[in-house]
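J.: Next one to model:
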Amino acid sequence: MTGASGPKPLSVTETPIPGLLVCELPVMSDNRGWFKENWQREKMVALGLPDFNPVQNNVSFNTKKGATRGIHAEPWDKYVSVASGRIFGAWVDLREGRTFGRTFFTELDPSRAVYVPRGVGNAFQTLEDSTAYTYLVNDHWSAEAQSQYVFLNLADETAGIPWPLDLAGAEISAKDRVHPRLSDVPPMPPRRTLVLGANGQLGKALRKALAGRTDVEFAGRGELDLSDPSALAQVDWKNYSTVINAAAYTAVDDAEGSGRADAWQVNGAAVAELARLAQEHHLTLVHVSTDYVFDGARAGHPEDEPFAPLGVYGQTKAAGDLAVATVPRHYILRTSWVIGEGHNFVRTMAALAERGVSPSVVDDQIGRLTFAEDLAGAIVHLLDAGAPYGTYNVSNEGPSMAWADVAREVFVLLGKPGDRVTGVSTAEYFAGRSAAPRPLNSVLDLDKLRATGFTPPPAQERLAAYVAGLADRERAE
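T.: As a prediction, this is how the structure comes out:
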């Protein structure tokens, strides 16, 4: 409250329970009473309080000293405070993980509040009559949500909560008196990560990169088809914290004609709906973009280069990028020339080399290969490192190459003469055929990605290893 030198400054401090934060609030008093800013988003977020987007405000009025409520862990975040009176607050970590069972206790009056993350059990005991306890939550209460609560007995010996008033004489509901001891409490599992497009080249690499993670689900087109406008509405998004969108319509030439509507649905409309859902449910949205959003008129495309797509595919991907960029917690990974498990350029060239074919390959489109395992690694790195949200270019390191250079390298790696590959211009290669326009320079600037601590290996090293393992891959498939 207000002291001799005025109100204490606004501050946010950590506690032994990860994510549980104590907020000291300035309270201004005069002869009429007092005033405080109980929740001030801009100031509190700047001090480290999560920007948790509250949607409901609840008040618990307690008539008598000694009223005791809890311990309830709920499937949302909340911000608890006192409007009048005082409480003794107790918190127990009931989340799955190494801090399960960890405790924290403190008194709250109007000058102190606590931010409680999802899954941390919350309880209080009033220390004065007529105490008004208030809390903001970032999800609407429902009977379905209540079924996900985790409860702990107020008298649990392991938690050892030092209640100021003996529980035997306290006002406690019948339900709160019979909740289980800690040894019988099922920990609240974390919200999950959902990977869309899990059967494509990147999706398969993400399956490997995230193998063993019990909090990750994978959905291929068979489980969730983004070409179906109703597909995303079937997902209970409250169960997720992160969505990785590795799905895309990538038939570049078909997008100019028969596939135009599908390209706009999958790359544009579905992504816009994902972005809306991510904002509504406070999700982190990871989205994979492409060099085709640029016209290829310059080398070393930076992340903030203005879009200038040449064809429909690039236009649909640019539209998706613009939608994702509106999500507060988003990562857009812009990549090029992806090589992974499944049909791709390297495998096509390897098959031609083994069959004795001498192909003509374009030599005026310049870029770097991106191996799916490294693109998946970049996604995992950005999420695990808590890198700043935004757009990141991702390809493998090394000198830029033309498609014809890559083809020759594949031939040589297989012991075939590289000069069997003939370089031709894009115009020559597509002469007489209907084809989408391609950017001639797809080299991406990787400085921003490197600054996060992630440097992809050279493309030539990955290419050599990939070609050497082609026989094993084909047997596995």
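
J.: Going by C-alpha atoms from here, please, whenever you check contacts or count neighbours.
T.: Will do.

J.: ok, which stretches of the stretch 1-150 of the chain are helices?
T.: In the stretch 1-150 of the chain, the helices defined using DSSP state H, counting those that start in this stretch lie at 41-46, 143-146.

J.: how far out from the middle of the chain is the first one?
T.: Averaging C-alpha coordinates over helix 41-46 and over its chain gives two centres that are 22 Å apart (CA atoms, centre = their mean, to the nearest Å).

J.: same check, this time on stretch 46-66
T.: The chain centre lies 26 Å from the centre of stretch 46-66; the measure is CA atoms, centre = their mean.

J.: do stretch 329-338 as well
T.: Relative to where its chain is centred, stretch 329-338 has its mean C-alpha point 13 Å off (CA atoms, centre = their mean).

J.: What ranges does the stretch 151-300 of the chain have for its helices?
T.: 174-177, 201-209, 260-264, 270-280.

J.: Export these to CSV and append columns for mean neighbour count.
T.: As requested, the helices of the stretch 151-300 of the chain are exported to CSV (neighbours: other CA atoms under 10 Å):
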stretch, mean neighbour count
helix 174-177, 13
helix 201-209, 21
helix 260-264, 20
helix 270-280, 21
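
J.: who wins for proximity to Pro18 among those?
T.: With CA to CA as the measure, helix 270-280 is the member of the helices of the stretch 151-300 of the chain nearest Pro18 (24.0 Å).

J.: how far is stretch 356-364 from where the chain is centred?
T.: So, by CA atoms, centre = their mean, the centroid of stretch 356-364 is 40 Å from its chain's centroid.

J.: before we go on, could you also do this sequence so I can check it against the first one:
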Amino acid sequence: MDPAQQLRSRSTPIPGLLLFGLPVHGDHRGWFKENWHREKMLAAGLPDFGPVQNNISFNGARGTTRGIHAEPWDKFISLASGRVFGAWVDLREGPTFGTLFCAELTAQDAIYVPRGVGNAFQTLEDNTAYTYLVNDHWSAEAQKDYTFLNLADEQTAVPWPISLNKAIVSPQDRTHPRLPDVVPMLGRRTLVLGADGQLGKALRMAFHGDTTVEFAGRADFDITSEEAYTARDWRKYSTIVNAAAFTGVDAAETAEGRAAAWRVNAGAVSRLARAAVEHSLTLVHLSSDYVFDGTEDVHWEDESPSPLGVYGQSKAAGDGAAATVPRHYIVRTSWVVGEGRNFVRTMVGLAARGASPAVVDDQWGRLSFATDIAAGIRHLLTTNAPYGTYNLSNSGERQSWADIAQEVYRLCGTDPGLVMPVSTVAYAKPGTSPRPRSSVLDLSRIRDSGFDPPAAAQRLADYVIGLQT
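T.: Here you go, the predicted model:
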């Protein structure tokens, strides 16, 4: 193909606003173009924004002027006929607020306008058909989330080819506020679910001060309730972080616990996945080493699930649902330690009393401190790491539960010899769920993304000291 007839894109001074040149093929009959070609346009740099509605604005007279409107969705604009002068102003909260970009568009041009960037155009020919794709359905309710700027704003000073006193402008567009009076459109928010659990509390700390992150405990958003999903205005969000889970491994083996585990760990995740797909959201979902049977010494992200118990089975089902979301991060972790009930806290209490606990010595893994899991999640989101599954635990040599208990005793100044190592078989009681023999997770992929998990040994020492002060 002639290089001049290839799809091309270029950036603009407004972040995310991309201008495209579209190949147009014509002869004596007229012309043809591929106005929307997802695969080619993604390769040219267009975000996979998931359009759901196509609109056409037909403008019969030259000089018709519309805008400046910043809408709560992304849009991809092109022309079916005619010619326009386009003006775009960044009306999003941030350092580029008020930045102007102008360009003339014909049938050979298109532009991607991200949410919150004000859009306006003026027709330069009669019978101009202005078309656009958007990634949310228009509704009267959505109009409340628009941000407007006056076409004649002196500070922005759009160089309209046809002066506004001679242009065709609606009365409403003439009354929009000047730039100093415009309230910037806030960025889409991140919704953290399960925000009162061990990981949820760590996520609160990791995102402390970030006003774009919203935290919801079970009282605020019950992930098993259909009403919670229908009541939420998903247009305001870009990301869901699901830190909610049923974690009672042994309780899941009971009739009541089995139903709860599947309801929370699988059914609710399916609902979250559906919401993420329908509204083009990123879904961050927490997985577990329990999706494996532990027969492999080290588990990689692409290993097929082989859960032993109900808890692991429900988590594996949830992983499968989360993986259907085009923009997903499945963060698989193990042996979580945070603020709340956990193995290390229990051992510290026993060491303080000089107790002699029996602890399993034939299950191996690494501790995963909730603060580091939260930091890893934030890293994936802020760096726009490739989507997919990431193992995330702390680093270092593998340990058994008995090894960790003995180290906790040593850190507490208590004789590690009080800890009595036992086999899984000897320790198991009726109703105990089977555990994976090895929970060691390979950390190559998370490291390749630029996040190097701290050593478990140092985090354990810091944690134990913190409990004693």
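
J.: now what about the TM-score between them?
T.: For these two chains in superposition, a TM-score of 0.98 is obtained (TM-score structural alignment, normalised by the length of the second structure); 468 aligned residues with a CA RMSD of 1.2 Å.

J.: Now render the helices of the stretch 151-300 of the first structure as TSV, adding distance to Lys8 of the first structure.
T.: Shown next, in TSV, are the helices of the stretch 151-300 of the first structure (distance: least, CA to CA, whole Å):
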stretch	distance to Lys8 of the first structure
helix 174-177	36
helix 201-209	48
helix 260-264	55
helix 270-280	35
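
J.: I'd like to know which of those is closest to Gln125 of the first structure.
T.: Taking CA to CA as the criterion, helix 174-177 is the member of the helices of the stretch 151-300 of the first structure that comes nearest to Gln125 of the first structure, at 12.7 Å.

J.: Not counting residues beside it along the chain, what's closest to Trp73 of the second structure?
T.: Nearest-residue entry for Trp73 of the second structure: Arg115, 4.6 Å, with adjacent residues in sequence omitted and distances by CA to CA, 6 or more residues apart in numbering.

J.: that older thread, could you check the helices of the stretch 151-300 of the first structure and tell me which one is nearest Glu14 of the first structure?
T.: Proximity to Glu14 of the first structure (CA to CA) singles out helix 270-280 among the helices of the stretch 151-300 of the first structure, at 26.7 Å.

J.: Arg347 of the first structure: which of the helices of the stretch 1-150 of the first structure is closest?
T.: Across the helices of the stretch 1-150 of the first structure, the minimum distance to Arg347 of the first structure, taken as CA to CA, is reached by helix 143-146, at 48.8 Å.

J.: The second structure: matching residues for that closest one?
T.: The counterpart of helix 143-146 of the first structure in the second structure, counting by TM-score structural alignment, spans residues 140-143.

J.: what's in contact with that stretch?
T.: Counting contacts by CA atoms under 8 Å, 6 or more residues apart in numbering, the residues outside stretch 140-143 of the second structure that touch it are 71-72.

J.: What residues does the aligned partner of Ala353 of the first structure in the second structure make contact with?
T.: In the second structure, the residue matched to Ala353 of the first structure (TM-score structural alignment) is Ala351. Ala351 of the second structure makes contact with 408-409, 412, 414, according to CA under 8 Å, 6+ apart.

J.: May I see the buried residues of the host helix or strand of Ala351 of the second structure?
T.: When elements are defined using DSSP states H and E, Ala351 of the second structure is found to belong to helix 343-353. Within helix 343-353 of the second structure, the residues that count as buried by 16 or more other CA atoms under 10 Å are 343-345, 347-348, 350-351.

J.: That helix vs the first structure, average distance?
T.: Compared with the first structure after fitting, helix 343-353 of the second structure has a mean deviation of 0.4 Å; criterion: mean CA distance after the TM-score superposition for the first structure.

J.: If we ignore the residues flanking it in sequence, what's nearest Leu392 of the second structure?
T.: The spatially closest residue to Leu392 of the second structure, leaving aside those adjacent along the chain, is Thr333, at 5.1 Å (CA to CA, 6+ apart).

J.: List the contacts of the one you found.
T.: Contacts of Thr333 of the second structure were listed using CA under 8 Å, 6+ apart, and they are 286-289, 368, 373, 391-393, 441.

J.: Over to Phe58 of the second structure?
T.: Each residue near Phe58 of the second structure by CA under 8 Å, 6+ apart is listed here: 127-130.

J.: Distance check, it against Ala255 of the second structure.
T.: Taking CA to CA, to the nearest Å as the measure, Phe58 of the second structure falls 62 Å from Ala255 of the second structure.

J.: picking that back up, could you point out which of the helices of the stretch 1-150 of the first structure sits nearest Val327 of the first structure?
T.: Using CA to CA and comparing these, the one that lies nearest Val327 of the first structure is helix 41-46, at 17.2 Å.

J.: Just the buried residues of that closest one, please?
T.: For helix 41-46 of the first structure, a neighbour-count test (16+ other CA under 10 Å) marks Met44 as buried.

J.: The second structure: matching residues for that helix?
T.: On the basis of TM-score structural alignment, helix 41-46 of the first structure is assigned to residues 38-43 in the second structure.

J.: What of stretch 205-224 of the first structure?
T.: Counterpart in the second structure of stretch 205-224 of the first structure, with TM-score structural alignment as the criterion, is residues 202-221.

J.: Could you do stretch 86-101 of the first structure as well?
T.: When the second structure is aligned by TM-score structural alignment, the counterpart of stretch 86-101 of the first structure is residues 83-98.

J.: cool, and stretch 161-169 of the first structure?
T.: So stretch 161-169 of the first structure is aligned with residues 158-166, judged by TM-score structural alignment.
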